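1. Okay, here's the prediction I keep looking at, along with the sequence it came from:
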Amino acid sequence: MDPEREFREEVRTWLAENLVGDFAAARGLGGPGRDHEAFGVRLAWERHMAAAGWTCLGWPVAYGGRGAGIGRQVAFHEEYARADAPARVNHIGEHLLGPTLIAFGSPAQRARFLPAIAAVRELWCQGYSEPGAGSDLAAVATRARPDPGSGGWVVDGRKVWTSHAREADRCFVLARTEPGSRGHRGLGYLLVPMDAPGVEVRPITQLTGTSEFNEVVFDGVRTGPDALVGAPGDGWRIAMATLGFERGVSTLGLQVGYERELRELIRVARDNGAARDPLIRDRLVRAWTGVRTMRYTALRTMAATAAGAPGPEASIGKLFWARWHRDLGELAMDVLGAPSMLTAGTATAAREAGTADGAADPAVPGGYDLDRWQRLFLFSRADTIYAGTDEIQRNVIAERVLGLPRDPRPSPPPA
């Protein structure tokens, strides 16, 4: 048997044999706008996967991975999606911080943090955006000063739109390590414990009624001596590499999940008759073409960056998938028609017609009982903002890929 096909069969068999009991009940749960669903079961599932060696497939074997090539990573993501397995909870650690530490971390940092990520013993969040520095990440004001007593750092500042901060054990934080520095200079990339004194997490209630995003306040938070990745001043370069991993390689799993959403939406359109509308049918075809394009873009990015950190070309993929997913949410509302305006608590007729997915979820604040398509529509509005806005992606592509002149920027005010 072909080795790639044999590996795919191994994945398919393992998933079939292990997605049982509580894990089977969590099939299809979680994901953007739905990460409150069965979080504890999904965490247990991912630790079960780790024990069997199914996390961090693309990491080198020396760091706890399998050293799997692109073909096997693709096969795993596809079979995982086909099995309707629960949404992953360790994405930020496995796909963002892990590759960053492999590329830039010290031997001590790799030894300390990578095994815990691979085993899903520690969850991570990302501390980049701030109330005054969202799209303009170089304007971050969070400060970090050396702590002579411990050899670590003392962090003060605020981060916002921090995904999964309430569940995370640690956060990688972009902060100013050089007093008086501006822009890209004088930044550090720090690993900060979330249970340290001085850390406060404030959930942000979204349109969906859930709170994947949070504000995080650091008030005199002390880190250990192994907290700084690279040298002081390397923070921008390392942070951009992390964003490259986020926008590039790791989006393959997103793409497979999006394809599954589209297949289900096509089924709904056929069942409720919306597919007979030529305009709806044309948009469904365009969405299918888009998800195919997304797949090939992700594969190209993976192939081009297999030997190192991804380049600015990864912004092409981020710009494309964010707009595609937002448009899918809008298409879903048009497929559902008038029932899309009703919440699940009042949409009995719609549910009986198979166009909504059940009763209110008591875990959602205020009984905000949206069905899956309403949640997709509302949450996907954020897709073009988080992980770098569309405006930022276009600037990156224009300046760093196409070599066009930089946008004029105002001179900084005098010190």
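-> Received, thanks.
2. Could you use CA atoms for every contact and neighbour count after this?
-> Will do.
3. so where do the helices sit in the chain?
-> For the chain, the helices identified by DSSP state H occupy 3-18, 22-25, 39-51, 70-82, 91, 98-104, 107-118, 235-247, 251-272, 278-304, 314-336, 348-352, 372-379, 390-396, in order along the chain.
4. chain center to the fourth one, what's the gap?
-> Relative to the chain's own centre, helix 70-82 is displaced by 18 Å; criterion: C-alpha atoms, centre = their mean, to the nearest Å.
5. any idea which helix or strand comes after it?
-> helix 91 (DSSP states H and E).
6. coming back round to it: right, and the helices of the chain - which one's nearest residue 227?
-> Among the helices of the chain, the nearest to residue 227 by C-alpha to C-alpha is helix 107-118 (8.2 Å).
7. Measure how far that closest one is from the centre of its chain, please.
-> 21 Å.
8. Please identify the buried residues of it?
-> Going by neighbour count (16 or more other C-alpha atoms under 10 Å), the buried part of helix 107-118 is 109, 110, 113, 114, 115, 117, 118.
9. Touching, residue 81 and residue 260? I think so.
-> Yes. With contact defined as C-alpha atoms under 8 Å, residue 81 reaches residue 260; the gap is 7.2 Å.
10. thinking again about what came up before, quick check: which of the helices of the chain is nearest to residue 129?
-> With C-alpha to C-alpha as the yardstick, what comes closest out of the helices of the chain is helix 235-247 (11.6 Å).
11. Now do that closest one: distance to the chain's middle.
-> Taking mean C-alpha positions (C-alpha atoms, centre = their mean), helix 235-247 and its chain are 13 Å apart.
12. Please verify my assumption that residue 118 contacts residue 56.
-> Yes. Assessed by C-alpha under 8 Å, residue 118 is found in contact with residue 56 at 6.1 Å.
13. Now do the shared contacts for those two.
-> Common neighbours of residue 118 and residue 56 (criterion: C-alpha atoms under 8 Å, 6 or more residues apart in numbering): 64, 65, 94.
14. which of the residues you listed has the most neighbours?
-> residue 94 (24 neighbours; other C-alpha atoms under 10 Å).
15. doesn't residue 121 make contact with that one?
-> No. Counting by C-alpha under 8 Å, residue 94 does not reach residue 121; the two are 11.5 Å apart.
16. neighbours of residue 333, just the number please.
-> Residue 333 has 17 nearby residues by other C-alpha under 10 Å.
17. Second structure follows, compare the two:
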Amino acid sequence: MTAGAAPTTPEALRARTRELLAAHPPADTGRTAFLRARFDAGLAWVHYPEGLGGLAAPRSLQAVVDAELEAAGAPDNDPRRIGIGLGMAAPTILAYGTEEQKRRFLRPLWVGEEIWCQLFSEPGAGSDLAALATRAVLDEGAAVWTVEGQKVWTSSAHNARWGILVARTDPALPKHQGITYFLCDMHDPGVEVRPLRQITGEAEFNEVFLTGVRIPDTHRLGAVGEGWAVARTTLMNERVSIGGMRIPREGGMIAPVAAAWRERPELRTHALHQRLLELWVEAEVARLTGERLRQQLVAGQPGPEGSGMKLAFARLNQEISGLEVELLGEEGLLYEDWTMRRPELVDFTGRDAGYRYLRSKGNSIEGGTSEILLNIVAERVLGLPPEPRDDKDLAWKDLSR
């Protein structure tokens, strides 16, 4: 790559991308090798700092890079497979990590060499995450934390090398305090991953048992006791990544319904036509709103608006998949495969209508339940008074009795 100041114009980004393609022709370069070279050239996420996959350039210039690489047939990473790493772990590590942590974790995360999972929810602390009971105790002499607890609904834990983990480090403080954020090696002794079979028949989710897991203090992210603030950064990015995914016009869940409508005229009724038109318009509004939200990210970190997008995403997916099953009639009652398996990714559009209908039921739970997100929108977007909370300032050890 040409030395000098980082490019901050479309023309400079195109030139830098063409240099990458010339030095590493996609036809002659392995996928992993090309992705590593792209990261090192600062073209992975151009708005990240130099040396960390970016060039400290405006976020909007990423589209310039992506267009050049797509036109050249260059390989890309797979956000469906490494979405938790890209959408949640990476921005949190960037915001709170040490320089050593950033350089250790961001490159293999973006390339897809290391998969990440999220160790947040617990059997007794899902929507009320701050009630978590997993404990971490510090051995000051060894600078190592010992973790005991259980996590649940953990996507990709069976494939993950690393997990972003929140644990209670001071039970004498109120529940939103005394929490610390860690990076947990899923291959360490004491980490046990068990499958959770879902309504789809698959075990995409897992429960994770942590028994005497030792995490070095160098894998703590942020200050001791400041884990709730760090976790909020993760959660805000999670909701944007779920609800604000970039899709083409008539893409996502509305695509197979629209295709069935065009290809199967014998299925049409006036009532179904009206519902399809309404949902098509809502899907397009949500898509454009997502584009606007991503443009707002150029100015800084995501805000509570991502909660509104995630709410719309869940409701639309469930309504659209319900319409598809009804449109297909008896065919909509069929289900292709109930085999117990542990998939690497969730593929809504590559499966049948029955899968989409069943899997979309989880959209209003994962990434924050719709009820919790409605509270966030009411309080933090609309400015409505918060609901009374008697437990907010009590010590967690007293609440847990």
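-> Okay, I see it. On a predicted model such as this, the values are computed, not experimentally measured, just so you know.
18. for the helices of the first structure, which one sits closest to residue 161 of the first structure?
-> helix 372-379 (13.2 Å).
19. hang on, residue 332 of the first structure packs against residue 373?
-> Yes. With contact defined as C-alpha under 8 Å, residue 332 of the first structure counts as touching residue 373 (6.2 Å).
20. How about the equivalent of residue 332 of the second structure over in the first structure: what's its closest non-neighbour residue?
-> Matched to the first structure by TM-score structural alignment, residue 332 of the second structure sits across from residue 340. Nearest non-adjacent residue to residue 340 of the first structure, counting by C-alpha to C-alpha, 6 or more residues apart in numbering: residue 333, 5.7 Å away.
21. Could you report the distance from that neighbour to residue 341 of the first structure?
-> Distance, residue 333 of the first structure to residue 341 of the first structure, using C-alpha to C-alpha, to the nearest Å: 8 Å.
22. and what of residue 312 of the first structure?
-> 40 Å.
23. Repeat that for residue 81 of the first structure.
-> 29 Å.
24. Those two: which has the busier surroundings?
-> residue 81 (21 against 12).
25. State the distance from the more buried one to residue 255 of the first structure.
-> For residue 81 of the first structure, the distance to residue 255 of the first structure - C-alpha to C-alpha - is 10 Å.
26. Equivalent analysis for residue 140 of the first structure, please.
-> 31 Å.
27. Please apply the same query to residue 76 of the first structure.
-> 13 Å.
28. Could you do residue 307 of the first structure as well?
-> Distance from residue 307 of the first structure to residue 255 of the first structure, by C-alpha to C-alpha: 22 Å.
29. now do residue 365 of the first structure
-> Taken as C-alpha to C-alpha, the span from residue 365 of the first structure to residue 255 of the first structure is 29 Å.
30. Same list, the buried residues of helix 107-118 of the first structure, but as CSV with distance to residue 197 of the first structure please.
-> Listed next are the buried residues of helix 107-118 of the first structure as CSV, based on distance: C-alpha to C-alpha, whole Å:
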residue, distance to residue 197 of the first structure
109, 22
110, 25
113, 21
114, 24
115, 25
117, 23
118, 27
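31. quick one: the strands in the stretch 101-250 of the second structure?
-> Taking DSSP state E, counting those that start in this stretch, the strands of the stretch 101-250 of the second structure run over residues 116-119, 135-139, 144-151, 162-168, 179-185, 191-196, 205-216, 220-221.
32. Let me know which of those is the nearest to residue 363 of the second structure.
-> strand 205-216 (13.1 Å).
33. Enumerate the positions of the closest one that are buried.
-> 205, 206, 207, 208, 209, 210, 212, 213, 214, 215, 216.
34. The first structure: which residue goes with the first one?
-> Alignment of residue 205 of the second structure against the first structure is given by TM-score structural alignment, with residue 213 as its counterpart.
35. Would you check that that match makes contact with residue 162?
-> Yes. At 5.1 Å, residue 213 of the first structure and residue 162 qualify as touching, with contact defined as C-alpha under 8 Å.
36. Now do the shared contacts for the two.
-> Contacts common to residue 213 of the first structure and residue 162, judged by C-alpha under 8 Å, 6+ apart, are absent.
37. about what we covered before: want to try TSV for the strands of the stretch 101-250 of the second structure, with distance to residue 232 of the second structure as columns?
-> Below are the strands of the stretch 101-250 of the second structure laid out as TSV (distance: least, C-alpha to C-alpha, whole Å):
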stretch	distance to residue 232 of the second structure
strand 116-119	13
strand 135-139	19
strand 144-151	18
strand 162-168	11
strand 179-185	11
strand 191-196	25
strand 205-216	22
strand 220-221	13
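38. Any idea which of the ones you listed gets closest to residue 316 of the second structure?
-> strand 205-216 (22.3 Å).
39. now the closest one and strand 179-185, what's the angle there?
-> 100 degrees (axes from the mean of the first three to the mean of the last three C-alpha atoms, to 10 degrees).
40. So what's the gap between strand 205-216 of the second structure and the chain middle?
-> 20 Å.
41. Against residue 185 of the second structure, how distant is residue 178 of the second structure?
-> For residue 178 of the second structure, the distance to residue 185 of the second structure - C-alpha to C-alpha - is 22 Å.
42. Run a quick neighbour tally on residue 292 of the first structure.
-> Neighbours around residue 292 of the first structure, by other C-alpha under 10 Å: 14.
43. wait, I meant residue 317 of the first structure
-> 23.
44. check contacts around it.
-> 247, 248, 294, 297, 298.
45. now these in a markdown table, with neighbour count and distance to residue 323 of the first structure?
-> What follows is these, written out as a markdown table (neighbours: other C-alpha atoms under 10 Å; distance: C-alpha to C-alpha, whole Å):
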| residue | neighbour count | distance to residue 323 of the first structure |
| --- | --- | --- |
| 247 | 28 | 13 |
| 248 | 28 | 15 |
| 294 | 25 | 11 |
| 297 | 23 | 14 |
| 298 | 26 | 15 |
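46. what would those look like in TSV with distance to residue 102 of the first structure?
-> TSV is the format used below for the contacts of residue 317 of the first structure (distance: C-alpha to C-alpha, whole Å):
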residue	distance to residue 102 of the first structure
247	17
248	16
294	27
297	24
298	21
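47. Would you mind checking which of those is nearest to residue 133 of the first structure?
-> Closest to residue 133 of the first structure, out of all of the contacts of residue 317 of the first structure and judged by C-alpha to C-alpha, is residue 247, at 19.3 Å.
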